[in-house]
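S.K.: below are the sequence and a predicted model; questions follow.
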Amino acid sequence: MKERILTGDRITGKLHLGHYVGSLKNRVELQNQYETYLLLADVQALTTHFEKPELIKQNLRYVALDYLSAGINPDQATIFIQSLIPEIAELTTYFSMFVTVNSLRHNPTIKAEAKERGFQDMYYGFLGYPVSQTADITFCKAALVPVGEDQLPHIEQTRRIVRRFNQLYKPVLVEPQALIGDIPRLVGLDGNKKMSKSLGNAIYLDSSREEVQEKIQKATTDPARIRKTDIGHPDICPIYAYHQAFRKEGSDEIYESCKKGQIGCMECKRNITQRINDLLEPIRERRIVYQNDPKKIDEILISGTKKARLAAKETMEEVREAMSMNYF
């Protein structure tokens, strides 16, 4: 049998090129090698969007459509909805009984995101995100979790929680390994260190050719360059970062031409616009197919959630037996 992996997203909005480069492209490739469980994390989306739950309902199908359009094959990957697997919530509760608040407060990923969002005092759900994430991973006994370096603290905390559970009760849960890949962070159109929907500096996967062209034309470039012949600094230019991400074969040439003042910013933008549109074209074609058959999306989500629920029930039978909570 193939090893099982668990990955997914908090459904806080449509996916963009940063998501594609950082995880989605990798997931499309991994589904051919592993038994893939793909989580639509609607409950965890409430950690930052609890005041607007109606947006989560809307985003659920947006993200599912992005997955399918990008090439996720529902015959190979199990796409499921977190809130419809009550065993995840039950497992989260059990784990929370022996996880200390201090260990959660010292999780560097939690600390960094809390600082980024300006949280003076953390909500219980936000602080307990790693506990909930552990339940996401362990309910289906995923052996591998694809992550970047910045997510390693979460996975290490998951491993500690699993070890603690297995020591306290019985060794019924799988201790997952991080599947570390070269997961780049795509710079935003405004030069910000990351492309983000909250910063409004993203190119979305559902963008038309015209929208891509318009956004690239308005994107920030090297502020020191006024004329084509001015010496450029490609290392600080978002457009060059896109050449590296999407047009790798010609990026070295672009780098040298920019530094020598041999290529203008508009030509550079035209080149990358064409490349991004070429990348998005098959995604657009698949999107049209699914958009014209919205019931198909619901069928995929219902089917995937049913399959995930079966795995959850099997795991929880073992968990309750290990904890002597199988009363009848």
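M.R.: Perfect, I can see it now. Since the structure is predicted, the reported quantities are computational estimates derived from the model, not experimental observations.
S.K.: switch to C-alpha atoms for all contacts and neighbour counts from now on
M.R.: OK.
S.K.: look at residue 182 and give its secondary structure.
M.R.: Secondary structure state of residue 182, per DSSP: H, G, I helix; E, B strand; the rest coil, is coil.
S.K.: the spatially closest residue to it that is not a sequence neighbour: how many residues sit nearby?
M.R.: The shortest distance from residue 182 to any non-neighbouring residue, by C-alpha to C-alpha, 6 or more residues apart in numbering, is to residue 148 (6.9 Å). Burial of residue 148, expressed as a neighbour count using other C-alpha atoms under 10 Å, amounts to 17.
S.K.: what's the answer for residue 194, then?
M.R.: Summarising burial for residue 194: neighbours were counted as other C-alpha under 10 Å, giving 17.
S.K.: ok so it is a strand residue?
M.R.: No. Using three-state DSSP, the assignment for residue 194 is coil, not a strand.
S.K.: gap between residue 248 and residue 69?
M.R.: Between residue 248 and residue 69 the distance, using C-alpha to C-alpha, to the nearest Å, works out to 23 Å.
S.K.: could you give the number of residues near residue 314?
M.R.: When counting by other C-alpha under 10 Å, one arrives at 12 neighbours for residue 314.
S.K.: repeat for the one 10 residues further on
M.R.: Counted with other C-alpha under 10 Å, the neighbours of residue 324 add up to 10.
S.K.: all helices of the stretch 151-300 of the chain, in order?
M.R.: Using DSSP state H, counting those that start in this stretch, the helices assigned to the stretch 151-300 of the chain run over residues 152-168, 209-218, 238-246, 248-259, 265-291, 294-322.
S.K.: next up, a structure to set beside the first:
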Amino acid sequence: MSTAIDRMTGLRPVVLTGDRPTGGLHLGHLAGSLAERVRLQETCDQFVLVADLQAMTDNAGNPAKVAEAVPEVVADYIAAGLDPTKSTMFLQSGIPELSELTMLYLNLVTVSRLERNPTVRDEIRQRGFERDIPAGFLCYPISQSADITAFRATKVPVGDDQLPMIELAQEIAIRVNRLGGSEILPRPEAVLSAVTRLPGIDGLGKASKSLGNAIQIGDPADVVREKVRMMFTDPNHLRVSDPGRVEGNVVFSYLDAFDGDVAAVADLKDRYRAGGLGDSVLKRRLADVLEALLSPMRERRRAIGRDEAMAILAAGTLRARAVAAQTLVSVRSALGMPVLV
């Protein structure tokens, strides 16, 4: 890891990213920010958050689900290529400074501003909350802003559905800086991946743990092949000879995301549109591509036991807390609050 002096003098960009521990990570995470994180850890100071407090905002009735998923998420990080000597992995609930920053920021954001967030509106509808919205869920974008600003992050790898969260973090940073009369917090910028949103295997929305329509990083080979076999294609492509539709075809979306032979995929699209190419051929190719991708990840994942995953998380949380504590002192000072030493 680079030194604290490197961070304070701005020698390397700072990245903050993370996931809710509600189950294992899936190919949507891999195609989105996970692959970008692996790249960024070589040139940036990267903090990777296991957001257990945020996961509790809609899992308060089942806290064991969240706790059990924490080491699973860390194992997925290692499997995907994150290196704990290059990326600081930490547990959100292990850093009380984040909760204090959240409380301070709550006073800088209105309820109407939170209700205008399109991502939160979609998630409220998906979960059927209607007006019975847990207060923590409505306010979780503020908690995300605390996570981002606590480490003075300048880059945040996200999918396009998370752009409203980055906008809020930017607004909060501007407000704190204005109140403090100096550049206390940098304005974070979103880093979008080439694949911003991977569809679920059912074609009904994006791949999601909660919807059960995703291929998990830790899925066994036979499960992956079965999920590929069930993928939504073109419902009007009834016979091999029928021309097929590529747009909205989940198999092609996954081939675009994970098949490195771009020319071969382009040829498959042409043949499918013309007619004469069966769905089973596409699915066999995709299953082979995914097996080549996931097999080494599966081996790395199996090598990480629960105790080792939690030890990695404990060490990273200790490092991350020292950085967040410094930021909290600066924010308290900017807001004119007493700073006790």
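M.R.: In hand now; what should we look at? Predicted model only: the values in this text are computed from it and were never measured.
S.K.: give me the TM-score for this pair.
M.R.: Once the chains are overlaid, their TM-score stands at 0.94 when taken by TM-score structural alignment, normalised by the length of structure 1; 326 aligned residues with a C-alpha RMSD of 1.7 Å.
S.K.: the residue nearest to residue 182 of structure 1 maps to what in structure 2?
M.R.: Under the alignment (TM-score structural alignment), residue 148 of structure 1 pairs with residue 159 in structure 2.
S.K.: most tightly packed of the helices of the stretch 151-300 of structure 1?
M.R.: For the helices of the stretch 151-300 of structure 1, ranked by mean neighbour count under the definition mean count of other C-alpha atoms under 10 Å, the leader is helix 238-246 at a mean of 21.
S.K.: over in structure 2, find the residue span that one aligns onto.
M.R.: The aligned range for helix 238-246 of structure 1 in structure 2 is 250-258, by TM-score structural alignment.
S.K.: contacts for the matching stretch?
M.R.: In this structure, residues lying in contact with stretch 250-258 of structure 2 by C-alpha atoms under 8 Å, 6 or more residues apart in numbering are 31, 195, 198-203, 228, 231-233, 246, 262, 265, 269, 282-283, 286, 289-290.
S.K.: ok so, going back, turn the helices of the stretch 151-300 of structure 1 into CSV, including distance to residue 85 of structure 1.
M.R.: Listed next are those as CSV, based on distance: least, C-alpha to C-alpha, whole Å:
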stretch, distance to residue 85 of structure 1
helix 152-168, 19
helix 209-218, 38
helix 238-246, 36
helix 248-259, 41
helix 265-291, 25
helix 294-322, 6
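S.K.: between the ones you listed, which gets nearest to residue 42 of structure 1?
M.R.: Taking C-alpha to C-alpha as the measure, the helices of the stretch 151-300 of structure 1 were each checked against residue 42 of structure 1, and helix 294-322 came out nearest at 13.0 Å.
S.K.: by contact count, what packs against that closest one?
M.R.: helix 53-70, strand 77-81, helix 86-96 (3 or more C-alpha pairs under 8 Å, 6 or more residues apart in numbering; DSSP states H and E).
S.K.: tell me the most buried of the ones you listed?
M.R.: Ranked by mean neighbour count under mean count of other C-alpha under 10 Å, those are led by strand 77-81, which reaches a mean of 24.
S.K.: right, and the match of residue 148 of structure 1 touches residue 196 too?
M.R.: Yes. Distance between residue 159 of structure 2 and residue 196: 4.8 Å, which falls inside the contact criterion (C-alpha atoms under 8 Å).
S.K.: give the residues shared as contacts by those two.
M.R.: Common neighbours of residue 159 of structure 2 and residue 196 are listed as residue 32 (criterion: C-alpha under 8 Å, 6+ apart).
S.K.: the match of helix 238-246 of structure 1 vs structure 1, average distance?
M.R.: Relative to structure 1, and after both are superposed, stretch 250-258 of structure 2 has an average distance of 1.6 Å to its aligned residues, where the measure is mean C-alpha distance after the TM-score superposition for structure 1.
S.K.: tell me which helix or strand residue 39 of structure 1 sits in.
M.R.: Using DSSP states H and E, the element containing residue 39 of structure 1 is strand 35-41.
S.K.: can you name the next helix or strand after that strand?
M.R.: Proceeding C-terminally, strand 35-41 of structure 1 gives way to helix 42-49 as the next helix or strand, assigned by DSSP H and E.
S.K.: quick one, which of the helices of the stretch 151-300 of structure 1 gets closest to residue 7 of structure 1.
M.R.: Taking C-alpha to C-alpha, helix 152-168 is the member of the helices of the stretch 151-300 of structure 1 nearest to residue 7 of structure 1, at 11.9 Å.
S.K.: now do the closest one: everything it contacts.
M.R.: When contacts are taken as C-alpha under 8 Å, 6+ apart, the neighbours of helix 152-168 of structure 1 outside the stretch itself are 95, 99, 107-109, 130-131, 133-134, 145, 171-178.
S.K.: just the buried ones from those?
M.R.: Judged by neighbour count, with 16 or more other C-alpha atoms under 10 Å as the criterion, the buried members of the contacts of helix 152-168 of structure 1 are 95, 99, 107, 109, 130-131, 133-134, 145, 171-178.
S.K.: present the helices and strands packed on helix 294-322 of structure 1 as JSON lines; the columns should include distance to residue 240 of structure 1.
M.R.: Output for those, formatted as JSON lines (distance: least, C-alpha to C-alpha, whole Å):
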{"stretch": "helix 53-70", "distance to residue 240 of structure 1": "24"}
{"stretch": "strand 77-81", "distance to residue 240 of structure 1": "34"}
{"stretch": "helix 86-96", "distance to residue 240 of structure 1": "43"}
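S.K.: out of these, which gets nearest to residue 208 of structure 1?
M.R.: helix 53-70 (13.8 Å).
S.K.: that closest one corresponds to what range in structure 2?
M.R.: Residues 63-80 of structure 2 are where helix 53-70 of structure 1 aligns, with TM-score structural alignment as the criterion.
S.K.: hmm, who's touching the matching stretch?
M.R.: Stretch 63-80 of structure 2 is contacted by residues 19, 21-25, 30, 34-35, 38, 50, 52, 55-56, 59, 84, 89, 217-218, 296-301, 304-306, 309-310, 313 when judged by C-alpha under 8 Å, 6+ apart.
S.K.: separation between the residue of structure 2 most remote from its centre and residue 274 of structure 2?
M.R.: With distances taken as C-alpha atoms, centre = their mean, the residue sitting farthest from the centre of structure 2 turns out to be residue 241, at 40.3 Å. In this structure, residue 241 of structure 2 lies at 8 Å from residue 274 of structure 2, with C-alpha to C-alpha as the measure.
S.K.: cool, and residue 130 of structure 2?
M.R.: Residue 130 of structure 2 sits 46 Å away from residue 274 of structure 2 when distances are taken as C-alpha to C-alpha.
S.K.: try residue 128 of structure 2
M.R.: Plainly put, residue 128 of structure 2 is 42 Å away from residue 274 of structure 2 if you go by C-alpha to C-alpha.
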